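Visitor: with the input below, show me the fold.
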Amino acid sequence: MEVDCATIRIGVDVGVAVDLSLKGNAAHRGVLAHQKTTTTPDATTGITDAVKHVIESASISPSRVATVTIGTTHFMNAVIERDARRLRPVAIIRVSKSFLREIPPFAEWPADLARLIRGYVGYVDGGIHIDGREEASVIEEQVVQEATKIKELGLNTIVVAGVFSPIDQDFKQEDRIRDILLNEIPGADVVCSHTVANVGFMERENASILNAAILKYARKTVKAFHLAMRQLYLTCPIFITQNDGTGLSASSAAKTPIRTFCSGATNSMRGAAYLSGKNLDGLQSIVIDVGGTTTDVGVLLSSNVPRQAFAYVEIVPGVRVNYSLPHLHSIGLGGGCIVRHVDGKVTVGPDSVGKELEREALVFGGTTITATDIAVAAGMANIGDSSKVSHLDHFLVEEARKSMKKMFETAMDVMKLSPDPLPVLLVGGGAIIAPESLQGAASLTRPIFYDVANAVGAAISQISGCVDILQDTRTQSVQQAISHAKRLAIEKAKESGASENSIHITEVETMPVSYIEKRIRIIARAVGDVDTRVSFPQFQFEEDQDDDDIDDEPERFSQRLDDPILKSEEVNPLTYSPKVVYQNDRLEWVVSVTDVAYLADGCYVLGCAGGGSPAAVKIQLTRMLREGYIMRIIDPSALGTDDIIYSGGGLGSPAVGVERLQSTENVSAMKALMAYLGHDNFQAVMPIEIGGGNGLEPLLLGSSRFFNVPVVDGDWMGRAYPTAWQTTLAAHESHRLVPCAIDSGDGSTIIMTASSSDKLVDSILRAACVEMGSAVGAATRPTNKADVTKYAVLNTFSLAWRIGRSIARCNFSNTISSVAESIIEEAGGPGVAKILFRGKIIQVENELSQGHSYGVVHIKSFDHIEDEDQSSRPLMAAVAHGGLLKLPFKNEIITAEHEADDGEVKIIASVPDLIAVLDNGSGKALGVPEFRYGYRVTVIGITCSPRWVDTERAVEIGGPKAFGFANEYQPLGTYVQPKSVIEEYRPKKFAEE
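Guide: Model prediction:
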């Protein structure tokens, strides 16, 4: 089709027409017409009316329209509203011969949403290792059998999700399974997970399931968009805005509607930059999008593309996904927020009259004082009837205005990476409540047509291409790997319809893969203008697709809807008591689902940013408990003199765990070592390290499902360390790791019988681990009560539980700002633990020192301490104030190096003391995978066990010099042994004895 003269682009959120050939006109920036419409229940009425209005009001010839780009919330709303008419039940086929069985799909989903969507779950052989090798080959007969079961259930929407499928370049297992399924179930919708999201199995699978559930409705909706536009004589390409602020062809959106779920905020950001008319190239800028109820704050990069959130996000509570989303901070402040004056205190929001503003606000004749009324009364805005707010008390107006100004400034500060002032763009219908100046803003601009920036952003949207790949750097340099990723991103953008000459790279992020040499993960994003000069076949929607009307009452499937993982357990952490009973001639702590939750959060704090996330093993243990299995913890004093005590945990890269999920390779490793040593049984189990996911592993091993033995309240580190030889046992006696065993979980086991040093054992096992898939279960030489008493760090399960409970209590009582103080009290008080620093993560990088490679997280001090929940508890003073804190880490944090504002540098804490980073928003620990710019954090330090400092050898193994750092270890405080949960909660008749 001929579109050479087509320069007008129509964006639909409220409806706007933009002529890009006139964008240089400062008076209107090419905006020819705009029309506000309310959201309609059906997908097209409001959109059709908006487009029709702007065409007619600007007398636009259909031949001059280059594109129509639509921003829609209908797909997202179907999920949020649990709309059974728009969501389809989905069959899931997981692809792995040996993994994925322990943690089922929908493990953390809200029960009502899971019941709507979960149709069937099956497993077939396959899977890929992190280095690209096959775990197992796909067996066609297995796929055919699963297809038969799915057909019998009447399902025709299927998700195929395989381990490490996004890096499957050679075998294309998901694609092969899809082809087999389509041959068996013609016309089925089959979604391959690698086409939806990137590495991170549960999050990718969640995204794929949501995508599949909405597919039929998306097709119907996109088809309706096309028909509506044709009724207006528009034959131009149609795009749907996606989450990164760029456009997705309508036919592509019909295949991956999940990419459009959260596009509203990014449209506003892109529209803000365009409407401002300023040359912001080379500068980042803050965009504040003010609505009726909430305000979204985001950052535009120097390329005018919204900064993306690379960490996992929740699309709805409990459903984490890992596809591209904008990095936003939202606050409960909008034009409709209700203003109250109670007991001399003025508050603004977060409750709002929302869409009823024009009926409820004073300036419109209503009876509710809103933020809009305050703006008018303060002379900040001219809207409605100002005489209706002239009676408002001056104190009320001024305090409300100050409160709103402070809320805007705090939200801005959350998103900034440095204290340097940045340009700020104000958009959205509620932007009139923003003040004329904001601290931290280099300039403050409310551009023309600010209230329709969302639609303008849709109209001018570009086309993007993104790749997220793992590359081998043994045969190429890191720079060559980055260049390859850039080329792939550019090619993707071109294939999606971007004009080749306009494509440019907007973002590149590189991340080393922990414990795996010469492997690097690279994320690259390319963006370009829509190529309107030619017709692209992929833009044309296929009208002959089978899109029958969606059933009013779709059939639901009864399989596994009573899944115990879906049941919720509400517990008051202020009154909860763990169950300690006298049985087996001793006191035993019988672990509950609540205990596992507390232990998981506490173990992650003790992991010092390493140890691996406990999230997956927490789900596994929770499921087992709800299925009736028993887990027990005993005090070390309850051990018998001749008891045999095994220790186990995971060894390898955490990057593997995010794909394989939790499995039972630790059980297999322990069975192998028992067979070698001739042990038919043993009497107790202990973790090698209490920190991170490994801290919870003994509960799996000791459960009644497997070895049915108690777990000892203690471990061999008192924290997490990156290597197996950094234990208190090895620190005091040599050759304590062998004999030992490792198991891959998919059929390979190695037993090591002897070695000249424990350090060599770790090196050899890690080399074998790489060949076995880069993650294995491990079991080390058994110990006895004498070893535990003499060398172990005791009561560490008790400490982890108390830390987790303190986090839960602070969340429950809305005192998150003082969670660090609460954790310090549980650790023994200020003499044992301290707050080291409060600030915001501004950078994460990699460095090399004395041959040791490690990462560094940089944290910039807050300008002032904010107690956002207005807790009555005073905040504890930090060891260091102002300046910058650098935390070098090799999975676990090594030192805390403070650089004062005057340039003075000082080590304020170091290993073997524990250094942990807490997220100020949740109170929970952040691990290395979660270190991202913008997080507001509190860094705490906890004094290590004397086991790490009572000999020169111990300090040598666990101190800073073991990591290549020259500083001498200086203790943070004086160690106090954690209080035993078993002793505190023992039955009364035993407590009295």
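
Visitor: going by C-alpha atoms from here, please, whenever you check contacts or count neighbours.
Guide: OK.

Visitor: and the next helix or strand past the longest strand along the chain?
Guide: Ordering each strand of the chain by length in residues (DSSP state E) puts strand 833-849 first. Going down the chain from strand 833-849, the next helix or strand is strand 852-861, by DSSP states H and E.

Visitor: now the angle from that following strand to strand 833-849?
Guide: Angle between the axes of strand 852-861 and strand 833-849 is 130 degrees (criterion: axes from the mean of the first three to the mean of the last three Cα atoms, to 10 degrees).

Visitor: structure for this one too, so we can compare:
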Amino acid sequence: MTYRIGIDVGGTHTDAVILDQNSNLVAKTKSATTPDIGTGIQKAIAACMQQSGIDPAQVTHAMLGTTHCTNAIVERHGLSSIGVVRIGAPATLAIPPFTGWPEDLKNTVFVGSTIVSGGHEFDGQRIAALDEAEIRRAGREWKGKVAAVAITAVNSPVDTEDELRAKEILAEELGEGVHFSLSYEIGSIGLLERENATILNASLVEAAKRMVDGFESSLAENGIEHAQIFLSQNDGTLMRSSYALRFPVLTIASGPTNSIRGASYLTNEQNALVIDVGGTTTDIGVLVQGFPRESSLVAEIGGVRTNFRMPDLLSFGLGGGTRIREMGKDVQVGPDSVGYQLPQKGLIFGGDTLTATDIAVAVGQASLGDAAKVDHLPKPDVEAAYKRMIELVEEAIDKMKTSADPVPAILVGGGSILLPNEMAGVSKVIRPANFDVANAIGVTIAQVSGQIEKIYSLTDWGRDKALADAKETAIREAVAAGAGEQSVEIVDVEEVPLAYLPGNAVRIRVKAVGELSV
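Guide: Presented below is the predicted three-dimensional model:
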């Protein structure tokens, strides 16, 4: 018998599960997230291994979902020093790299940037010759100063030649040990957002290495030394740790998507709302055909506009540890939380802070701790506070629905015990078994994906040939990320005609998904 272990690191709890080769739950645990993250992961793995009693050598796969890279950007901490090359002069000189970035984030990562001539039109026609001399000059200037370089060329998803040549030149000048982020591998068509995503990816290289090294150490400390390691992406699928080291930006927002995938697995629901209530926040996402609905909006990460795929999520400050103030008609729910300190600070546990969990216990919705410790709270005030908590959730549900019709809602996360069995806009409330570790289950059962987005001239390619090329590329990406080649299938194809471009142009986006390679 072989086993998989999956860990999801949240702001409040680190959850871990072990599943056998038939995806049956063998062990589960929740432990407090620690400031250094690694200690919490190590403890969660140890608790699961002890509970299951299995031989560490039987663990063949280990999966991690974490907000580590998101936190690095938000906190401006542990980021890499980078140089930025944009290939697109004279067409792209008006708006330089880092435009619109928060000044403190830019100052944390910036070593230098340059815009050089080169790049292509959407149909592959060259804009200008690549200025190799300027790229070489920038490389000499940055030698010894940069840990990574972000390279972005105009329409590189159509023609990758200039980005690859720039990488060759810079590798000669900078020597070994410098990471290169190429925009054609990361973002979609739009230049500035693709460039931003590429810069963020380059800045996360060292943070990702610490994350992967820490995970490997935590596994090794528990005797798990030969498991294949995967990290979760923000579309609810997995990628090998080696792939994650190249594209750490794809792990951003992966936590909520694990809960959405776990909710689908635990309930067999393919289309529903997923309400994930943690210790600090509630995240609402939408299941579409078993995967998180992708957002159509430009994604902002740490104040930076990007254009890579992100789940459509609505997060707000309601969780098990949310502070409740101003009881009565002026009740204030959050948004701050006592987080992982709930067992010490909540009233029902003998603390001195009124939390959302205390209110849920006082109204009889939840049963934990010592209910007698909230008996002194005036009943009308308690009911008013609980009503406001539910209103926050119902307002968020309304914002995430695409029609007025009631839809099923799956409740997951340890804090979901706060919510009632009936809510406005919901046809039925589903509470699956093991709802409290749905996020860890989601990362453990996840598949591996690859995605391609590219503009084709149908006049040159023809529709059938263009679609076949896009599908083939997406399948290659999925295999590179760790999918077994025989199991990969195309799950999503999107064609958008681009009337403003000549040559019968169309933007094709294809997603391929497969099972983990053994």
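
Visitor: TM value for the aligned chains?
Guide: TM-score for the superposed chains, counting by TM-score structural alignment, normalised by the length of structure 2: 0.92, backed by 511 aligned residues with a Cα RMSD of 2.2 Å.

Visitor: what stretch of structure 2 lies opposite the longest strand of structure 1 in the alignment?
Guide: Matched against structure 2 by TM-score structural alignment, strand 833-849 of structure 1 finds no partner residues.

Visitor: starting at the chain centroid, how far to that strand?
Guide: On the basis of Cα atoms, centre = their mean, to the nearest Å, strand 833-849 of structure 1 sits 20 Å off its chain's mean C-alpha point.

Visitor: ditto for stretch 155-164 of structure 1
Guide: Distance, centroid of stretch 155-164 of structure 1 to centroid of chain: 22 Å (Cα atoms, centre = their mean).

Visitor: what's in contact with that stretch?
Guide: Contact with stretch 155-164 of structure 1 is made by 88-96, 119, 126-130, 150, 173-174, 177-178, 185, 187-194, 199, 201, 205, 208-209, 212-213, 659-660, as judged by Cα atoms under 8 Å, 6 or more residues apart in numbering.

Visitor: how long is that stretch from one end to the other?
Guide: 26 Å (Cα to Cα, to the nearest Å).

Visitor: one more: stretch 184-199 of structure 1?
Guide: End-to-end distance of stretch 184-199 of structure 1: 29 Å, with Cα to Cα as the criterion.

Visitor: so what does G119 of structure 1 match up with in structure 2?
Guide: Taking TM-score structural alignment, G119 of structure 1 has V111 as its aligned residue in structure 2.

Visitor: the helix or strand where its match lies vs structure 1, average offset?
Guide: Secondary structure assigned from DSSP H and E places V111 of structure 2 in strand 110-117. By mean Cα distance after the TM-score superposition for structure 1, the fitted strand 110-117 of structure 2 averages 1.4 Å away from its aligned residues in structure 1.

Visitor: next, the buried residues of that strand.
Guide: Buried positions in strand 110-117 of structure 2, judged by neighbour count with 16 or more other Cα atoms under 10 Å: 110-113, 115-117.

Visitor: cool, and stretch 55-69 of structure 2?
Guide: 56, 59-69.

Visitor: ok, residues contacting that stretch?
Guide: The contact list for stretch 55-69 of structure 2, computed with Cα under 8 Å, 6+ apart, reads 1-10, 49, 204, 207-208, 211, 215, 222-233, 248-249, 251-255, 258, 440, 443-444.

Visitor: what residue in structure 2 is paired with I128 of structure 1?
Guide: Aligned by TM-score structural alignment, I128 of structure 1 pairs with H120 of structure 2.

Visitor: ok, its match - contacts?
Guide: Residues counted as contacts of H120 of structure 2 (Cα under 8 Å, 6+ apart) are 126-128, 153-156, 158-159.

Visitor: in helices only, show me the buried residues of stretch 55-69 of structure 2.
Guide: 68-69 (DSSP state H).

Visitor: any chance of the buried residues of stretch 55-69 of structure 2 in CSV, plus distance to S295 of structure 2?
Guide: Listed next are the buried residues of stretch 55-69 of structure 2 as CSV, based on distance: Cα to Cα, whole Å:
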residue, distance to S295 of structure 2
P56, 39
V59, 35
T60, 34
H61, 30
A62, 28
M63, 25
L64, 23
G65, 20
T66, 20
T67, 19
H68, 22
C69, 20
